[in-house]
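**Student:** Give me a 3D structure for the following:
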Amino acid sequence: MENAIIIASSVLAAAVIMVAAVMGATKGDAAVAVKALESMSRQPEQVSNLQINMLIAIGLVESIPIIASVIAIVLVMANPFIK
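**Tutor:** The predicted model follows:
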């Protein structure tokens, strides 16, 4: 019975971690896109450079929830509290 509670708590904690990481990445992606679009409207001649930088920044921001999800899944699978 104890193991079931520990496993359920671990899965719930992993889900919360993933949701928080995804929501944080969504806010980060939105902030990057907004700033890039503002910069593109101010300097139309730099659109290609700004667009490349925006895509790189969004890719970097998106790597955070992927890493958090992998860590959460690994912690669920290799739980040290299970006997």
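
**Student:** going forward, measure contacts and count neighbours with C-alpha atoms only.
**Tutor:** Fine.

**Student:** residues of the host helix or strand of Ala68 that come out buried?
**Tutor:** Per DSSP states H and E, Ala68 falls inside helix 47-77. Buried residues in helix 47-77, counted by 16 or more other CA atoms under 10 Å: 47, 50-51, 54, 57-58, 61-62, 65, 68-69, 72-73, 76.

**Student:** ok, so of the residues you listed, who is nearest Lys27?
**Tutor:** Nearest to Lys27 among the buried residues of helix 47-77, counting by CA to CA, is Val61 at 9.7 Å.

**Student:** Without its sequence neighbours, what residue ends up closest to the residue nearest in space to the middle of the chain?
**Tutor:** The centroid of the chain falls nearest to Pro65 when counting by CA atoms, centre = their mean (2.3 Å). Counting by CA to CA, 6 or more residues apart in numbering, Ala21 is the residue found nearest to Pro65 once chain neighbours are left out, at 4.8 Å.

**Student:** One more sequence to fold, the one below, so I can look at both together:
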Amino acid sequence: MANMKALSVLLAFLVISMLATEAFAGQNLYGNGSLKPNQCYGRCSQRCSETRKRHDCMFFCMKCCRTCLCVPPGTYANKEVCPCYNNWKTKRGTSKCP
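**Tutor:** Have a look, this model is predicted:
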């Protein structure tokens, strides 16, 4: 009888664990389309927090975020997690997004 209870608890834990993994796997924390437009300001503020040209950084970051619905984590680099943000270039071929 005790073995059946232990087996039931183990089985319940396994099912809950699988459901939680499946639920979190569907969440896209970064990447194209991971944000809603109203989340751009907060993410861009964090992205541009260490730059000297904050106004310019915010302008371009907001433009990129509204188009890509994505802002890479951190204040620099990590652009590979947001392909749209990473690949948007100026006429000169430099990155449009900070």
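
**Student:** TM between them?
**Tutor:** The TM-score (TM-score structural alignment, normalised by the length of structure 1) is 0.39; 44 aligned residues with a CA RMSD of 3.2 Å.

**Student:** Which residues are in contact with the residue nearest to Pro65 of structure 1?
**Tutor:** Ile64, Pro65, Ala68 (CA atoms under 8 Å, 6 or more residues apart in numbering).

**Student:** Give me the angle between the helix or strand where it lies and helix 47-77.
**Tutor:** Assigned by DSSP H and E, Ala21 of structure 1 belongs to helix 2-42. On the basis of axes from the mean of the first three to the mean of the last three CA atoms, to 10 degrees, helix 2-42 of structure 1 is oriented at 180 degrees to helix 47-77.

**Student:** Show me how far helix 2-42 of structure 1 is from its chain's centre.
**Tutor:** Taking CA atoms, centre = their mean, to the nearest Å, one finds helix 2-42 of structure 1 lying 4 Å from the centre of the chain it belongs to.

**Student:** Equivalent analysis for stretch 30-43 of structure 1, please.
**Tutor:** Stretch 30-43 of structure 1 sits 21 Å away from the centroid of its parent chain (CA atoms, centre = their mean).

**Student:** Which positions within it qualify as buried?
**Tutor:** For stretch 30-43 of structure 1, the neighbour count (16+ other CA under 10 Å) marks Val32, Ala33, Ala36, Leu37, Met40 as buried.

**Student:** could these go into a markdown table alongside distance to Val16 of structure 1?
**Tutor:** Below are those laid out as a markdown table (distance: CA to CA, whole Å):
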| residue | distance to Val16 of structure 1 |
| --- | --- |
| Val32 | 24 |
| Ala33 | 26 |
| Ala36 | 30 |
| Leu37 | 32 |
| Met40 | 36 |
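
**Student:** Out of those, name the two that are farthest from one another.
**Tutor:** Using CA to CA, the buried residues of stretch 30-43 of structure 1 reach their maximum pairwise distance at Val32 and Met40, which is 12.1 Å.

**Student:** and Met18 of structure 2, what element?
**Tutor:** Using DSSP H and E, Met18 of structure 2 sits within helix 2-25.
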